[in-house]
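K.L.:
please find the sequence and the predicted model below.
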Amino acid sequence: MASSSSSKIVIVGAGSGGGAVLARALSTKLPSAKITLINPLPYAISRPTLPRMTVSDQNDLFDTALMPYDKLFANPNGTFVQGLVEIIKPAAKGGSVVLASGQELPYDILVLAPGSIWEGPLDFPTDPDAVKAFLSESRARFSKAQKIVLAGGGAVGIEYAGEIKDIWPNKEVTIVHGDKLLFNPAYPDGFRKGMEKSLRDRGVSIILNDFLDDIPAPGPANIKTRNGHSIDADLVVTTRGPRPNTEFVARSLGADTLDERGQIKVTKTLQLINHPNIFAIGDAINTVEQKQVMKAMAHSGIVAGNIIATVSGKGLKPYKGSPEMIIVTNGKNGGKAYMGILWGLTFGDWFARMIKSKTLMVPMARSGLGLS
């Protein structure tokens, strides 16, 4: 391994909770290393803002939630490269990544933070020139529709329902969810039932233990659920969970690098099996926990320390996980929170509004990237 004075560290993926946070930390703690951060877009997206941003231009977040990397690096040892990684080329020592443009970047240590691939209005384009049109089209679809069906009742579907009801209280909103309660069993039933009640109180219809197998094109349609429910809709939006953005990893390092869900298999120290100079963080790794920004930030902290230990010839520390916590908005003024500490703590509208609902944590995300 190269010494810290000449180590080339390449980070693939620059999410505001993962790769970008790690790049900033390494820029501070390894000022003589050469750090390269690669991302298709020239800014990080604060993903918790997207249900609000893609529904309407009211309280538009475009100028604050798309966060440039121009102040990311604390020292002049960091470089941002806009591009898409096509291939990883590991070698006996180090290796390189090849971008879609053909540019090849060598590394001593590689960190994979590729995130997830979403569907529907969360499927943000990777072409910066297409972003404004994408947002305009999404907002127009929500504005025109009177009867909206959300396919998936996890945090994303719930937050979309709340945003729609904030702006258009009289629109018909229906959530179709495949479990007995909203969310998933990572959270206690009381929390899940409380969220259901708060949505129903706002006029949101909820169909549980059922699925939408097909998502029709926007426009009037009568849709049938798997269990035979008939729903009239003007717009059906997929709000299901994403899939890991890891095709390039399997193509480069072999299919056995991933588990059956397409997640990157990592050791306790968040290194790839058989590739000790490659680390991985964020949504795309196979740690048994919910996929959240705060978890990616915890991964970044462990990997930052382990990279410093690697270049210093010291021992690495394992990632031990963290308690499950979630704050889910129900529009700008409500929501619920659960914290898996002590006996399990649940908080209501006032807490969600104070911590997340009003600002969607944009100031915190910007601060983490060196922005005001």
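P.N.:
Okay, I see it.

K.L.:
please make it C-alpha for all contacts and neighbour counts, starting now.
P.N.:
Will do.

K.L.:
reduced to three states, what does the nearest residue to residue 251 once chain neighbours are set aside come out as?
P.N.:
Counting by CA to CA, 6 or more residues apart in numbering, residue 87 is the residue found nearest to residue 251 once chain neighbours are left out, at 7.3 Å. Put simply, residue 87 is strand when judged by DSSP: H, G, I helix; E, B strand; the rest coil.

K.L.:
would you check that residue 87 makes contact with residue 97?
P.N.:
Yes - contact criterion CA atoms under 8 Å: residue 87 and residue 97 qualify, at 5.8 Å.

K.L.:
ok, the residue nearest to residue 251 - contacts?
P.N.:
97-99, 248-249, 251-252 (CA atoms under 8 Å, 6 or more residues apart in numbering).

K.L.:
ditto for residue 131
P.N.:
124-125.

K.L.:
what are the ranges of the strands in the stretch 201-350 of the chain?
P.N.:
Using DSSP state E, counting those that start in this stretch, the strands of the stretch 201-350 of the chain run over residues 205-207, 221-224, 230-233, 235-238, 243-244, 271-272, 275-280, 325-329, 335-339, 345-347.

K.L.:
structure two is appended below for comparative analysis:
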Amino acid sequence: MASSNGTKKVVIVGGGVAGSVLAKSLQDEAEVYVIDPKEYFEITWATLRCMVEPSFAERSVINHTEYAPKAHLITSTATRISETEVTTANGKAIPYDYVVIATGHDDRTALTKSERIGHYKNDQEKIKKANSILVVGGGPTGVELAAEITVDFPGKKVTLVHKGPRLLEFLGEKASNKALTWLKKKNVEVLLGESVTNLDSNSEGGVYKTTGEKSVTADCHFLCIGKPLASSWLKETILKDCLDNKGRLMVDANLRVKGHTNIFAIGDITDINEMKQGYLAQMHSGVVAKNITSLASGKEKLEAYKGGPEMAIVSLGRKEAVAQISGMAMSGWIPGKIKSGDMFVSKTRKTLGLNSK
């Protein structure tokens, strides 16, 4: 439903990596509504640095109004999509010409920037007070957090427990082994093929038990396991039959939800067979911005999403990293120089049209 001046209405559900770039791109072309429970966008690949250096969040946590001042921000969650409107938990019904689902993963966190930075200050204080720290989860979040702690606080005893047979299982074995070797050189104890059985009863630290009957003594712990996709709400909407068995939205080559001509999906919630990386989610946004602009102007030819290079970089503290690029693994200061110093914060801020410093 176009506005009174003929401008198309675009509703973006989710203000994360993909949704933020799309809102910034379309705010001059359409009447944009961003539905997000948070007042801010967070550069997610900088979160582990913020835990050891909370001031880093001043640049990586960005209010939606900073990068998309022309967009309408609805601080709530979407609860329903019909053929004509999106309904939110706070009772708003927003009519649309185009909808873009960009909800990513379910991440219950602070609602305001100041609250989010407060959480990081609490995390840093927790790390400072502890002599020994348990990190649960050996994916990119757990590996990066263990590395950040051991580099910034080298006197701490860090133990990482991972239920899988190797670290960073979304990468190849060479990259996994390089990360493991680096952590061990930094005196991080790594327990693979183990799960912690008594996390709830050890919220304040103590002796943690594993499924392999091992004991880990730690003053505190951080849970770094994958979060579920934020798609369960779609099961009661017109998109209920567009979800695959993993809860992802099935999309066509133009990133439209299959079976719909004016509903798109971008980011981690899509069923595209590729690494779920932030730079690829931003590429999704670029394609959908062009396609919505084309459709709004009456053009029938749309751009297809062609994917990007298979690349992932996992930081190992402030100067080093492990990377996998087109199947080749490397570690050390070269991949670290690409990511680990600034964590791509300047680059992301520039993408959003903000001061990169």
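P.N.:
Yes, it's here. Source: prediction; values computed, not measured.

K.L.:
coming back round to it: so of the contacts of residue 87 of structure 1, which ones are in helices?
P.N.:
248-249, 251-252 (DSSP state H).

K.L.:
one step back: nearest to residue 41 of structure 1, out of the strands of the stretch 201-350 of structure 1?
P.N.:
The closest of these to residue 41 of structure 1 is strand 243-244. By CA to CA, the value is 17.9 Å.

K.L.:
okay, that closest one sits on what stretch of structure 2?
P.N.:
Using TM-score structural alignment, strand 243-244 of structure 1 lines up with residues 228-229 of structure 2.

K.L.:
stretch 359-370 of structure 1: which residues count as buried?
P.N.:
360-362, 365-366, 368-370 (16 or more other CA atoms under 10 Å).

K.L.:
kindly report the same for stretch 321-336 of structure 2.
P.N.:
321-324, 329-333, 335-336.

K.L.:
counterpart of residue 349 of structure 2 over in structure 1?
P.N.:
Using TM-score structural alignment, residue 349 of structure 2 pairs with residue 366 in structure 1.

K.L.:
typo on my end, it should be residue 122 of structure 2
P.N.:
With TM-score structural alignment defining the correspondence, residue 122 of structure 2 maps onto residue 137 in structure 1.

K.L.:
am I right that its match sits in a helix?
P.N.:
Yes - looking at residue 137 of structure 1 with three-state DSSP, it is inside a helix.

K.L.:
how many neighbours does it have?
P.N.:
Neighbour count for residue 137 of structure 1, taken as other CA atoms under 10 Å: 15.

K.L.:
residue 352 of structure 2 versus the aligned residue in structure 2 for residue 297 of structure 1, what's the distance?
P.N.:
Here residue 297 of structure 1 is matched to residue 282 in structure 2, going by TM-score structural alignment. In this view, residue 282 of structure 2 and residue 352 of structure 2 are 11 Å apart by CA to CA, to the nearest Å.

K.L.:
overlap of the contact sets of those two?
P.N.:
Common neighbours of residue 282 of structure 2 and residue 352 (CA under 8 Å, 6+ apart) are residue 21.

K.L.:
please pull up the equivalent of residue 339 of structure 1 in structure 2.
P.N.:
That one, residue 339 of structure 1, aligns with residue 325 by TM-score structural alignment.

K.L.:
surely its match touches residue 308?
P.N.:
No - using CA under 8 Å, residue 325 of structure 2 makes no contact with residue 308, being 11.2 Å away.

K.L.:
coming back round to it: got a list of what the match of residue 339 of structure 1 touches?
P.N.:
309-312.

K.L.:
buried among those? Make that a ChimeraX selection.
P.N.:
Selection of buried members from those for ChimeraX, criterion 16+ other CA under 10 Å:
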select :311,312
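
K.L.:
just send the contacts of residue 325 of structure 2 back as JSON lines, with distance to residue 37 of structure 2 too.
P.N.:
Shown next, in JSON lines, are these (distance: CA to CA, whole Å):
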{"residue": "309", "distance to residue 37 of structure 2": "32"}
{"residue": "310", "distance to residue 37 of structure 2": "31"}
{"residue": "311", "distance to residue 37 of structure 2": "30"}
{"residue": "312", "distance to residue 37 of structure 2": "29"}
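
K.L.:
wait, doesn't residue 98 of structure 2 sit right on residue 257?
P.N.:
No - checked against CA under 8 Å, the pair residue 98 of structure 2 and residue 257 is beyond contact range at 11.4 Å.

K.L.:
ok, now how distant is residue 74 of structure 2 from residue 65 of structure 2?
P.N.:
Distance check for residue 74 of structure 2 against residue 65 of structure 2: by CA to CA, it reads 11 Å.

K.L.:
swap that for residue 321 of structure 2, please
P.N.:
Taken as CA to CA, the span from residue 321 of structure 2 to residue 65 of structure 2 is 33 Å.
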